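Asks: here is the input, now give the coordinates:
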Amino acid sequence: MNAMIDQANASHAQDSQSGLLRFITAGSVDDGKSTLIGRLLFDSKGIFADQLAAVSRSKHKRTVGDTIDLSLLTDGLEAEREQGITIDVAYRYFATPKRKFIIADTPGHEQYTRNMVTGASTADAVIILVDVSKVKLNEDGSVELLTQTKRHSTIAKLLQIEHVIVAVNKMDLVNYDQAVYERIVAAYQAFGDSLGLRDVTAIPLSALSGDNVVEQSGNMSWYRGPTLIELLEGLSVYDEAHAAPLRFPVQLVARHNGHEANDFRGYMGRIESGKVAVGDRLVVQPSGQSATVKEIVTFDGPLQQAVAGQSVTLLLNEYVDVSRGDVLAGADQPATLLKQVTADVCWMADEALDLRRKYWVKHGTRQTMAKVTRVESVLDVNTQQRQAVSDPAAGLKLNDIARIAITVQQPLAADAYDDIRATGAFILIDEVTHQTVAAGMIRLRPQ
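Replies: I've put the predicted structure just below:
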């Protein structure tokens, strides 16, 4: 039995390295994100004939003659087509013989950075598009990247996105000049080093004409690397959550209808990290009670062991008080209980942070009242320097990235975001409007 379990876990790990890849496109306005995704879908035959026909008939087409405006394949809102910009996050699915993909086309406009954060929160990789016609090439050889490119790269780092692909787009506008490409890549690499990005790969392309997207470009013989689709197919995505301690946020307490002799009481949820087996000793957080796993129940039948990513129902030997919002953790490696939280946040609301107000914090399946007690620093995305906040009453504005301190009404069973994403992430909700105002990443160690 143990050999079968180990074999299943090894197979699951192998699938996570070569199976589904979630990635997003990011960059500034008009960098060609939607066109790039449209080109990927078109050249990899990931769209249907009726979709092509609908796009060809669009009154908002921005191409000449019978040429298809590929950006319209992802810009689904009427306002997006009218203005020629992406507003909402558009998700598209396609597959090649080697891999399945879920793409999130995210907005480039600064006003919609919050939508980019939403799309990036579940991504394994990010394609940062750099428009060669917009970067400033100085006479001294230096290159000035756009602020929005830096902001999106910073968010990618904060969210711990594993792979960063720098797509230097619209190379046709500079006659496929290798020197221009290399200068831009050097500038981004220097910025990426200051951020601490670990896996950065650059590629020159033209999304409009399809150079180096799916087919190798004949216009850039100096580039010897893979095409974009080959690069995406080869990315290794290993979910480190499988090796992390057990974290099982309880979503629902399941009981029978009350007329059964056997008192069935199961705790339903998704294993966010680690693994659990029958006989394991668990601790209920935040109460601290302990119990032993009696059964692991699924729709397809009972299991002896379950791993991260599986949704299961756990039955315990002992009668303990467990409710929605609690976390079941391994007794040997429990989460940290926090009432005072230090976190990095991306402020996503048009209305500025008000330290006098209260907010709801949504952490896993728990929601509790919270108060932001102070803003410690605000990050300058251009210099990557944290600027101390002199005014203690100073709030945060839309798109600000800051480190803040929060006091919560009920303790959170949390981990550092860098260690376990699921229990290291939270959102802040306005208690009056019920709008999400910030996405946060818990920090347990100084950074």
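
Asks: contacts and neighbour counts: CA atoms only from here.
Replies: Will do.

Asks: can you tell me the element residue 369 falls in?
Replies: Using DSSP states H and E, residue 369 falls within strand 366-380.

Asks: if I pick the most centrally placed residue in the chain, what's in contact with it?
Replies: In the chain, the residue lying closest to the centroid (Cα atoms, centre = their mean) is residue 121, at 2.1 Å. Residue 121 is in contact with residue 159, counting by Cα atoms under 8 Å, 6 or more residues apart in numbering.

Asks: same check on residue 238?
Replies: Residue 238 is in contact with 13, 16, 17, counting by Cα under 8 Å, 6+ apart.

Asks: any idea how far it lies from residue 43?
Replies: According to Cα to Cα, to the nearest Å, residue 238 stands 28 Å off from residue 43.

Asks: do residue 112 as well
Replies: In this structure, residue 112 and residue 43 are 29 Å apart, going by Cα to Cα.

Asks: the two - which one has more neighbours?
Replies: residue 112 (18 against 15; other Cα atoms under 10 Å).

Asks: in a helix, the more buried one, correct?
Replies: Yes. Residue state for residue 112 (DSSP: H, G, I helix; E, B strand; the rest coil) corresponds to a helix.

Asks: what residues are up against it?
Replies: Residue 112 neighbours (Cα under 8 Å, 6+ apart): 87, 88.

Asks: quick one: the strands in the stretch 151-300 of the chain?
Replies: Assigned by DSSP state E, counting those that start in this stretch, the stretch 151-300 of the chain shows strands spanning 163-169, 200-204, 247-255, 265-270, 275-277, 281-285, 290-298.

Asks: one more to put side by side:
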Amino acid sequence: MNAMNENLTGQRSGERGLLRFITAGSVDDGKSTLIGRLLFDSKGIFADQLDAMSRSKHKRTVGDAVDLSLLTDGLEAEREQGITIDVAYRYFATPRRKFIIADTPGHEQYTRNMVTGASTADAVIILVDVSKVKLREDGGVDLLIQTKRHSTIAHLLQIEHVIVAVNKMDLVNYDQSVYDRIVKAYGEFAATLGLKDITPIPLSALTGDNVVERSGKMAWYDGPPLIELLESLSVYDESHDAPFRFPVQLVARHNGHEANDFRGYMGRIEAGKVSVGDKLVVQPSGQAATVKDILTFEGSHQSAAVGQSVTLLLNEYLDISRGDLLAGSAQPATLLKNLAADVCWMSDEPLDLRRKYWIKHGTKQTAAKVTAIDSLLDINTQQRHSAEGLKLNDIARIALTVQQPLAADAYDDIRATGAFILIDEVTHQTVAAGMIRLTA
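Replies: Here you go, the predicted structure:
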């Protein structure tokens, strides 16, 4: 797998490429502090940033200790209240890997922002605060609802790796038995979700135990510190092997003063690969096309793969515009006017089955109507039950009808062509993020 990844991404030997990950959990579990600790201990903070944090009027540490949470909590309201509201992205690198971190809010009110940060993540760190979980007399543990909610979202979004960071171990004197009980309880809950790749780790973000270096205070833990764990995670994008998918963003023409006609179709390859001479199908029209040339800023290419932004030239003169999809003729996308989808409702205004919404799918936007709520997911029990409406942060399976057919795939097969958002046609606010599960 290592060799395959390095060939695909062109990375140097010993470097594993870019990893996108998010932190998630309940309010004040230490997400911002953990990211600040990662950046601080890996020398990813500039001197002026460190000085600004040490002089901040909202610093919540004692004495000269730096409040590392201030590094990602950039909004004044975040620093004043001591909570994360918006998603904060930070970049840092080690000799083995480059990272993009998304610090997501823990408060239930801002779950929609967590969904935004998780949509492009390869891994998620679920923080569990040992001081907040309820240790029952029967030996069990009651996990917080936000821990369950964020784990559910991670599963729905098909995030590949889940790291369970049992934080603030210093508050329980690094007691292994407390850690073991929490890990066991999370494992039982994860089994009901179907989460598979789960790695637990005990740590203290505030003191730095097991974050960048192994902690001598937890000799019973024989695994790697968090940074080594993140460096070792495999990130193989399965969309390299998926059928070709190219949503058209723009039709490019020359300025009209040249003798040769030029018509190129610009966009980003969302899945698969393409080569000159490949047979394609234009969706939803169904017209056949053949690749004549592949252009980038560097010039003409014989082939291109997922993640590249290119301009495709075709042999045929066809009616193709923004919102159309160019797909491999052997495995085209499915055309849907009625679809089933899982959605996370992100609006303060509840779902109204009488209203119309806009659906944004790839580069295509068309009118849509929610025709039914099939089932509402209970975060605690993972059971589904009937519902007459959806409110903020609800997760549900719904049925949708769209005005113009969508060329789509199941989200589990291809993320880019299986994801969508719903937009309120009056306020133009995003009201839901959805994952297509297909239908007839």
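
Asks: mind checking the TM-score on these two?
Replies: Put the two chains on top of each other and the TM-score (TM-score structural alignment, normalised by the length of structure 2) is 0.97; 436 aligned residues with a Cα RMSD of 1.5 Å.

Asks: which of the contacts of residue 238 of structure 1 fall within helices?
Replies: Among those, DSSP state H puts 13, 16, 17 in helices.

Asks: which SSE is the aligned partner of residue 35 of structure 1 in structure 2 in?
Replies: The pairwise alignment with structure 2 assigns residue 35 of structure 1 to residue 33, based on TM-score structural alignment. Under the criterion DSSP H and E, the helix or strand holding residue 33 of structure 2 is helix 31-41.

Asks: what helices or strands is that helix leaning on?
Replies: strand 18-25, strand 98-103 (3 or more Cα pairs under 8 Å, 6 or more residues apart in numbering; DSSP states H and E).

Asks: which neighbouring elements make contact with the last one?
Replies: Using 3+ Cα pairs under 8 Å, 6+ apart as the contact criterion, the elements in contact with strand 98-103 of structure 2 are strand 18-25, helix 31-41, strand 88-93.

Asks: one more pass at 10 Å, please.
Replies: strand 18-25, helix 31-41, strand 88-93, helix 111-118, strand 123-129, helix 226-232 (3 or more Cα pairs under 10 Å, 6 or more residues apart in numbering; DSSP states H and E).

Asks: what do you get for the longest one?
Replies: Contacting strand 18-25 of structure 2 under the criterion 3+ Cα pairs under 10 Å, 6+ apart are the following elements: helix 31-41, strand 88-93, strand 98-103, helix 111-118, strand 123-129, helix 145-156, strand 161-167, helix 226-232.

Asks: with structure 1 superposed, average distance for the last one?
Replies: On superposition with structure 1, the average gap between helix 226-232 of structure 2 and its aligned counterparts reaches 0.2 Å (mean Cα distance after the TM-score superposition for structure 1).

Asks: corresponding residues in structure 1 for that helix?
Replies: So helix 226-232 of structure 2 is aligned with residues 228-234, judged by TM-score structural alignment.

Asks: may I see the buried residues of the matching stretch?
Replies: Neighbour counts using 16 or more other Cα atoms under 10 Å place 228, 229, 232, 233 of stretch 228-234 of structure 1 among the buried residues.

Asks: a markdown table for those, including distance to residue 138 of structure 1?
Replies: Listed next are the buried residues of stretch 228-234 of structure 1 as a markdown table, based on distance: Cα to Cα, whole Å:
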| residue | distance to residue 138 of structure 1 |
| --- | --- |
| 228 | 28 |
| 229 | 32 |
| 232 | 32 |
| 233 | 36 |
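
Asks: nearest to residue 411 of structure 1, of those?
Replies: Among the buried residues of stretch 228-234 of structure 1, residue 232 lies closest to residue 411 of structure 1 (Cα to Cα), at 40.6 Å.
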